[in-house]
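**Student:** sequence first, predicted model second:
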Amino acid sequence: MNGKRIYSIAGGQCGRETLLAILREHPEIRFVSLVAIDLAGNDTDERIPIQTFVADIDAFLAGKAVQTDGSSVVLGGMTSLADAQVDLAPDLTATWFVDYNEEHVDHETSLPVGTLRIPSFLVHRGERIDSRSLLAATVEYARAEILKLVRIHASSPLLAHLEPARLADIEFTVGTELEFWVKTPTDTANVEELSAAQMLQENYWQRTRGVARTALEQAVMALEAYGLHPEMGHKEVGGVKAAIGAGGELTHVMEQMEIDWRYAAALQAADNELLARILVKETFRANGLKVTFKAKPIPGVAGSGEHTHLGIAGVLPSGRRINLFAPADMHADFLSVIGYGALMGLLRNYEVVGPFISASNDAFNRLKPGFEAPVCIVAALGLDPAIPSRNRTVLAGLVRDVDNPRATRFELRSPNPYTNTYLALAASILAMLDGIRWAVESGTPPEALLAEISKKAGEPGSYLEQDRAYRAEVNVFENYSQEERDRLFGIPPATVWENMQNLLAFPDRIRVLTAGSALTPRVIDAFRSAATARWKHELLVRIIPEDLDTVRACQPLALASDRAQDLWKRIDTLRHELADDTVGNPALCTRLMSTLSNNSLQEASELQVVLADRMEHLRQLEDEYRKLVF
């Protein structure tokens, strides 16, 4: 026993004898938990006594010791009540983390009780069917394909600066930015105050104070202890100033924050993101604050994204890495041939990538015009290769530093903190691979690739769709009307149902996702089925009942002015439309519940859009009505 905490065990150091030695050195580790990720992004968690683990360690490491009920996790019908067993198999190549319970001290060591969290796979009938395994298989497939591609075309002058003949490996690098809201648990949001503070830009990168500052600093330090190499923690655009209590402490905390940490290889980056959410939530909770990672926790106020940075590096035998997106001359070109191909692949195939990124009602609550939430399939490169710029209204932005080619990457802005990062990355990598393959095999030079991605809608493209535009260097919300955006960049899905239908509507692009052995048609159908079921049931048991509560809470006030009477008349008309059933004329909420129950899901999706619009209008009228009280 060394009396010091151990926070992680590096991948490749999880052999039997090494592991037993570590556990002997750290008796505060009392439990083991096998962490697998279902298709919805939920992580399994359990408490297995360390004595049980040690006594049967060979079976644990072989994935033969722990089974679970596959029908109770989100696997979209790949398991059933009659065929439910799934085995949890540890990933011996991943970094394992020790989760310390600060509220439970081990009396023998005087250290918090630790649980060794082991990233794992779900295995059903010998087949890995979980999100981690799907990303791992995708990375392996895409890695091999790109290596083969660049070696075949090693003599091409378009690839010369990437030293293709010398590349020994390919690495997909990923970085995530975690945004979240923090509040005093019992407080409710004052939307008007929050909106005003946002418009006045009173919070972004402002100084944190009191318990919020303490919690933020502790969270950043926790990420450092676990080896995630945090880069920054700061206040985001949302929030209002806290009050000061009688004892000088801050009360009524409500603000938005962001924490960033260093990029990592794709699978490890997704594991790190899961750990970071746990550390952030527990650290703020220990300080009496509640964290939410919802994409849109407060209507009418900026939501939380999880901008995801995507890069590809070639690895030389020496270990030196070459950014495959960077051009030969950073001052003359935006991207390399591989970089252009990757971006074009992501854009052309985004209709079938998007469902893996935005699969919840909450995600679509955020994806509205404005608030820097991307709704258009469009990218920005910058105004000039020599002067990098950032357009924050697009789906994918090029991030680059002319003095540091290794920093060249794409920022995908659509994910949110509850996006299943594993599946989102798998789909994005396969889409990029499709574009890379076309760009390299076609021998198209960078200037022609730039012309294609910059083409106007209606101009033919060799790879991209003729009737679409794919690049915008202006604010797409201010410079284009909704009709223009729909015409130029495509009509975005408005609901989960519409998004999942894209997995049926674009068979040619589905073939891009199924090119490897990971995202098979069976897996894609299972994901679509699971996401659709969750969408349907959330509407029935949560969203519609909450909307009905809001409608019922709208009651007339003792106000005699003509303005008040007019507002109440409009509110009451909406109330009846939403919730008052009459013979032969069911209310909107009733119609939506009926279509969902009857599995008339296309109609239900259309009614959901109408309901959301009516509820927003009702809240605006009710707010205006109550302001007349004096």
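**Tutor:** Alright, I've got the coordinates. Residues are numbered from 1 along each chain as shown.
**Student:** going forward, measure contacts and count neighbours with C-alpha atoms only.
**Tutor:** Will do.
**Student:** which stretches of the stretch 251-400 of the chain form helices?
**Tutor:** Secondary structure of the stretch 251-400 of the chain by DSSP state H, counting those that start in this stretch: the helices cover 266-286, 337-348, 350-357, 361-366.
**Student:** any idea which of the ones you listed gets closest to residue 429?
**Tutor:** helix 337-348 (8.1 Å; C-alpha to C-alpha).
**Student:** what's the closest one packed up against?
**Tutor:** Secondary-structure packing of helix 337-348 (3 or more C-alpha pairs under 8 Å, 6 or more residues apart in numbering; DSSP states H and E): helix 421-442, helix 446-453.
**Student:** mean neighbour count, the ones you listed: which tops it?
**Tutor:** Per residue and on average, the most neighbours among the helices and strands packed on helix 337-348 fall to helix 421-442, with a mean of 24 (mean count of other C-alpha atoms under 10 Å).
**Student:** right, and residue 256 touches residue 179 too?
**Tutor:** Yes. When contacts are counted by C-alpha atoms under 8 Å, residue 256 is listed as touching residue 179 (7.2 Å).
**Student:** hold the first one in mind and look at this next one:
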Amino acid sequence: MEKLPTSPEALLKYCRDNKIDYVDVRFTDILGMMHHVTMHIDAMDVDAFTDGIGFDGSSIRGWKAINESDMLAKLDPTSAYVDPFFEHKTLAVIADIYEPARAKGEVPKTYSRDPRQILRRAVEHMKSTGLTDTCYMGPEAEFFVFSDVRYDQEMNQGFYFIDAVDAQWRMGAEESPNLGFKMRKKEGYFPLPPNDQFQDLRAEMTEMLNKMGIPPERHHHEVSAAGQAEINFKLDESLKQADKVQLFKYVVKNVARKNGYSATFMPKPLFGDNGSGMHTHISLWKDGRNLFAGDWYAGLSEMAKYFIGGILHHGPALLAFTNPTTNSFKRLVPGYEAPVSLVYSARNRSASIRIPVAVHGEKARRIEFRTPDPAANPYMAFAAMILAGLDGIQNKIDPGAPADFNLYEATEEQKKKIRSVPANLTKVLDALEQDNAWLKVGGVFDDDFIENYISYKRAEVENIVNMRPHPYEFVLYYDC
């Protein structure tokens, strides 16, 4: 990737020198969706970076009321990249959101509901403790690639239809001709072509990510039979990595669409096969040294032990940000390689926290939090993970003994000692309501954000679970 200038003046000069006609201003809402507004280069000057661009915050979900809708988007020049998907040459720049000044001489304030600002505050608080100066994150956001997707919800009907070229259900389809080599359920992990029909598509995604400054490590077909995929990229500092997750999703979706496919990061789009997770590797560093390397269990340090303790202790509330949809909990069920137990273990992929042991040297020592899924807003999820871990370190929260056994085959006696993740989003929101003081340390989250978020998510539950007939209810109850 070409290294772009990082000052506003130099960046605008770069645009004019390279005949870039548009600047696309991008930001993320509380649900993780990216928004954008496109400015002509002749309408741009350094004020966009220092003073911001005005927009209507009341039109963004979970943000402003109509009577307080004016907001400012201040461009971050260090986040710029040239968009490869637009016909007209366009520079994309991520913005931070501010409240406009209400009186002369007043300075615009950071917006407390801006997810990127929340993660900024989490990192600033982390550094202020003196414990660490860097949190590295390595998320693995899995996704599905479908060849046909249709869905609708009306008063008198509701349906979804999904198709995938390599799915088991297409073994008997008339494809003129059907050449076979479909995936059997739960057998999508690592097969060679012709069974793996998406090698070239994933490679194209990987090449595009590399060109855009997201260094890839590997890609492969995932366990689910229907086009499930994973592309891993190198770890980075938490704020940069959250930006990269958003760009990663953008690239994956647009490369898929360019090739006539639809990519989704919905955690559980299919019944009866594995869902998509966002396993997140985490380590804390200071002065270039990995603080998670030590002589405790599995080569970890005492600091890592207490970080694990914080994640597990606050797990039920933490899931409000790492697994934020009703669909998330259809993935978190036993039997589909989902980490449903709030325990830790070396190598054990059925635990919420796994300690990878097939690593080389102290620099690679880390934990892997396996419960999150790719529906998560990465800014809020990473911020909450950092705060939960820091609370564990500062209060020396002991995670207990490791679970070095198959959690799906645990004895009744063992099961009594194991805490499970909450069964649904309602229980997670209940937990967040009761356990949120750790999120407000350092002013990272505030009561306004937490109350607004819980209210928004409870309305989702009401709409999805409590108000709308489910297609399977007709199967069960129509003839009652």
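**Tutor:** Sure, I can see it. Note that the coordinates shown come from a computational prediction; the quantities given were computed from them, not determined experimentally.
**Student:** overall similarity of the pair, as a TM-score.
**Tutor:** Laid over one another, the chains give 0.86 as their TM-score (TM-score structural alignment, normalised by the length of structure 2), with 446 aligned residues with a C-alpha RMSD of 2.6 Å.
**Student:** distance to residue 272 of structure 1 added to the helices and strands packed on helix 337-348 of structure 1, as CSV?
**Tutor:** Output for these, formatted as CSV (distance: least, C-alpha to C-alpha, whole Å):
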stretch, distance to residue 272 of structure 1
helix 421-442, 11
helix 446-453, 33
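**Student:** among those, which is nearest residue 79 of structure 1?
**Tutor:** Of those, nearest to residue 79 of structure 1 by C-alpha to C-alpha is helix 421-442, at 18.8 Å.
**Student:** quick one: that closest one to helix 350-357, angle?
**Tutor:** Per axes from the mean of the first three to the mean of the last three C-alpha atoms, to 10 degrees, the angle that helix 421-442 of structure 1 makes with helix 350-357 is 160 degrees.
**Student:** elements contacting helix 421-442 of structure 1?
**Tutor:** Packing partners of helix 421-442 of structure 1 (3+ C-alpha pairs under 8 Å, 6+ apart): helix 131-152, helix 266-286, helix 337-348, helix 350-357, helix 507-513.
**Student:** centre of the chain versus whichever helix or strand comes after the first one, how much separation?
**Tutor:** For helix 131-152 of structure 1, the succeeding helix or strand toward the C-terminus, using DSSP states H and E, is strand 169-183. What separates the centre of strand 169-183 of structure 1 from the centre of its chain is 9 Å, taken as C-alpha atoms, centre = their mean, to the nearest Å.
**Student:** ok, now stretch 308-318 of structure 2?
**Tutor:** Worked out by C-alpha atoms, centre = their mean, stretch 308-318 of structure 2 lies 18 Å from the chain centre.
**Student:** before we move on, what about stretch 615-623 of structure 1?
**Tutor:** Between the centre of stretch 615-623 of structure 1 and the centre of its chain there are 30 Å (C-alpha atoms, centre = their mean).
**Student:** and stretch 288-304 of structure 1, by the same measure?
**Tutor:** Relative to the mean C-alpha coordinate of its chain, stretch 288-304 of structure 1 is positioned 14 Å out (C-alpha atoms, centre = their mean).
**Student:** show me what counts as buried in it.
**Tutor:** Buried residues in stretch 288-304 of structure 1, counted by 16 or more other C-alpha atoms under 10 Å: 289-298, 301-304.
**Student:** which stretch of helix or strand covers residue 609 of structure 1?
**Tutor:** Under the assignment here (DSSP H and E), residue 609 of structure 1 is part of helix 601-626.
**Student:** mind giving me the packing neighbours of that helix?
**Tutor:** For helix 601-626 of structure 1, the packing partners by 3+ C-alpha pairs under 8 Å, 6+ apart are helix 496-505, helix 562-579, helix 588-597.
**Student:** now that helix: which residue numbers in structure 2?
**Tutor:** Counting by TM-score structural alignment, helix 601-626 of structure 1 pairs with no residue of structure 2.
**Student:** alright, that wraps it up for me.
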